[in-house]
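Visitor: quick one: sequence plus predicted model below, questions after.
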Amino acid sequence: MQKGPILMEPITIKARLNQAYHFSGAAGNGIRFSDLSDDPAFVFREDTSAVHNRFVPAGGRISYASPVRLTQDALPYLLFLYVESGSGTLTTAGDAVQEPESCQLAPGDLMLLPDQTAYRFSTTHTPFCYHCFYLSTEYFSEYLPFLCADDRIFHTNRTEADDIVWRILPYLSRELLSDEPVSSLHLTAMLSLVLSSLAASRRAASTPSLPAHVAHMKEIFDTDYAHSHSLAALESSLGVSRYRLCHDFSDCIGVPPIQYLNRVRLKAARTLLRTTTLTIREVSAAVGIENTTHFINLFKKDAGITPLQFRQSSLH
């Protein structure tokens, strides 16, 4: 008798988080993530038939009453969080290219961690209470280039964020916990507005004095790196001579236009190598470098290892 295919049950986000989190300390020996989040204030949104549930599959409020240490393995979600009370230290694991980062978290702090970011965390003052939202790369990865440059974590505080962010934050958990179907749409829209506002604040702070033509050219490279960009075409579209474009861009940004564009492309390539099964040739084409050999040489010069070696190292 011919047997049909064996259908595997999709792994739930609750199972993923239980596998990825490892606790120790007074409040953590032998417990699972779902034990700490087993509270009406935290929900796992397993109903993937609703598109917007997939965009924010889990989140809510978590509190550690006693000191705790934990590590989290890499997960295929972005993590957005803000601290309500207490303090702690979060340190990323780093990889073959990225050095570890360490941040002190205090009340009023906000953080966005890119997907596939492993880290360890320990409380320094308890109770430590925070609100966290696991975000799908399907929808929210578009914010990473603006907030998590070079795959680094985004960390800010109340004094640096726009007021609109703080007006929205209290409503996020309310919409997350609501049973109303429209709440999923509201939650996605509000999180998008929060991240957009944070990105706008960061952009305004980092590029306050760029000439308009330099800012425009930088934006083109940041958002449309997959296409070729000639100086002749930029000269025509921006109405500025190619000599002035090169001179002003290098003077303001610190590197020539082509070098900056290649940096953006290589950053995008690292994400594709970590998160997709595209071949090296396909990754090269996807980031706008048609010559695969040239792509491999650029990548090795930038990262110190080949794209294949980088992909293999990210699997461990």
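Guide: Now that the structure is in, tell me what you want to look at. Numbers count the residues shown, from 1 in each chain.
Visitor: C-alpha only now, for contacts and for neighbours.
Guide: OK.
Visitor: against which helices or strands is whichever strand in the chain runs longest packed?
Guide: The residue-count maximum for a strand in the chain (DSSP state E) belongs to strand 119-136. Counting contacts by 3 or more C-alpha pairs under 8 Å, 6 or more residues apart in numbering; DSSP states H and E, strand 119-136 packs against helix 51-55, strand 58-64, strand 69-72, strand 77-92.
Visitor: what about that strand, distance to the chain center?
Guide: 16 Å (C-alpha atoms, centre = their mean, to the nearest Å).
Visitor: just the buried residues of the helix or strand immediately after that strand in the chain, please?
Guide: Following strand 119-136 in sequence order, the next helix or strand is helix 137-140 (DSSP states H and E). Going by neighbour count (16 or more other C-alpha atoms under 10 Å), the buried part of helix 137-140 is 137, 140.
Visitor: just checking, what packs against helix 137-140?
Guide: Going by 3+ C-alpha pairs under 8 Å, 6+ apart, helix 137-140 lies up against helix 51-55, strand 77-92.
Visitor: putting a second one here so we can go through both:
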Amino acid sequence: MDYWEKANHSWSTDSLRYINTSTQKQRELFYYIQEIGYFKASKPYFTERENLPSYLIKYTLSGCGELRYKGKSYQLKAGDVFFIDCLDYQYYRTVSQEPWEMDWIHLYGANVAAFYDEFLKNGSPVFHTNPASSRQNPIHLVLQDLLMLQPEPNAKTAFQSSVLIHQLLNELLLQKYHLDFSDSEIPPYILQIRDQLEEDFRQGITLECLEERYHINKYQIVKEFSKYMGLPPIEYQISKRISYSKDLLRYSRLSIKEISLAIGIENTAYFSRLFKKKVGISPSDYRQTENGR
């Protein structure tokens, strides 16, 4: 289908909008800006479009907007962010009597789709940050830094913009999934479990063992360990087994069976299937590839 758009551009005179044309080099190497701006948009401001090859991030500073996307409607207030794929149908508009004040960026690049898929894994293109600190939020600050690069671009601008966009995409994931925590906020028992899994990864520790040892419900253990360590405990344990097996495949002459036993897996066929699932190739192919480098 062809791209189409309908819109009403009722934004204030102090609003900003920059439209960029990227070079082939920029499209191959970088995350890059297609359009970027800051709007104070009054009723009847709206945009309705479909089939635009672009991703859009919009961050609300004040006022209220509405987003309709993938069959659902979302109300947007100060501190709210949405991240959408503009190939899909979208409609967004001002709904408050006061102007809808926002930062926004249309962007593209080789890995943006992967960030978008990760962002959308909980099913929602919107998340809510603290409205009281919306102007101090790192998302807003990065978007402001990107805006400041636009009026007088030079040979460094594409490089600088790409770094900032990568920072922005990471910040979206950190905040949406509450990963913007300090090390001191990690519960001590989570660190103890991590250390136990790393030291005893050969033993095949179960959730029931962890529940009994730490007197905490296993479902809570999975939830909190996943939040702070990035993987559930059992997956974390498997990752340690696979990492150790990689070292043995690279630097030892142990057979595949001996390596399987060394990491605590008695069934060699199961180890080979697990390794291929996690690494993408079989243990023997991995050994051949690494030794051939």
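Guide: Yep, it's here. Keep in mind that this is a model prediction, so the values were computed, not measured.
Visitor: on that earlier part again, in TSV: the helices and strands packed on helix 137-140 of the first structure, plus distance to residue 14 of the first structure and mean neighbour count.
Guide: Formatted as TSV, these follow (distance: least, C-alpha to C-alpha, whole Å; neighbours: other C-alpha atoms under 10 Å):
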stretch	distance to residue 14 of the first structure	mean neighbour count
helix 51-55	13	20
strand 77-92	13	20
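Visitor: how about these, which one is nearest residue 209 of the first structure?
Guide: strand 77-92 (29.6 Å; C-alpha to C-alpha).
Visitor: after the closest one, which helix or strand is next?
Guide: Next along the chain from strand 77-92 of the first structure, counting by DSSP H and E, comes strand 102-105.
Visitor: corresponding residue for residue 152 of the first structure in the second structure?
Guide: Aligned by TM-score structural alignment, residue 152 of the first structure pairs with residue 124 of the second structure.
Visitor: ok, how many other residues are close to that match?
Guide: Other residues near residue 124 of the second structure come to 15 when the count uses other C-alpha atoms under 10 Å.
Visitor: separation between it and residue 153 of the second structure?
Guide: Distance, residue 124 of the second structure to residue 153 of the second structure, by C-alpha to C-alpha, to the nearest Å: 35 Å.
Visitor: what of residue 194 of the second structure?
Guide: Residue 194 of the second structure is 47 Å from residue 153 of the second structure, by C-alpha to C-alpha.
Visitor: which one of those two has more residues nearby?
Guide: Using other C-alpha under 10 Å, the more surrounded residue of residue 194 of the second structure and residue 153 is residue 194, with 17 against 10.
Visitor: host element of the more buried one?
Guide: With DSSP H and E as criterion, residue 194 of the second structure is part of helix 188-199.
Visitor: who does that helix touch, helix- and strand-wise?
Guide: Checking 3+ C-alpha pairs under 8 Å, 6+ apart, helix 188-199 of the second structure ends up next to helix 218-229, helix 233-251.
Visitor: out of these, which gets nearest to residue 119 of the second structure?
Guide: Here helix 218-229 is closest among those (C-alpha to C-alpha), at 15.0 Å.
Visitor: Throw the helices and strands packed on helix 188-199 of the second structure into JSON lines and include mean neighbour count, thanks.
Guide: Below are these laid out as JSON lines (neighbours: other C-alpha atoms under 10 Å):
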{"stretch": "helix 218-229", "mean neighbour count": "16"}
{"stretch": "helix 233-251", "mean neighbour count": "18"}
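Visitor: could you dump these into a markdown table with distance to residue 89 of the second structure added?
Guide: Output for those, formatted as a markdown table (distance: least, C-alpha to C-alpha, whole Å):
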| stretch | distance to residue 89 of the second structure |
| --- | --- |
| helix 218-229 | 32 |
| helix 233-251 | 37 |
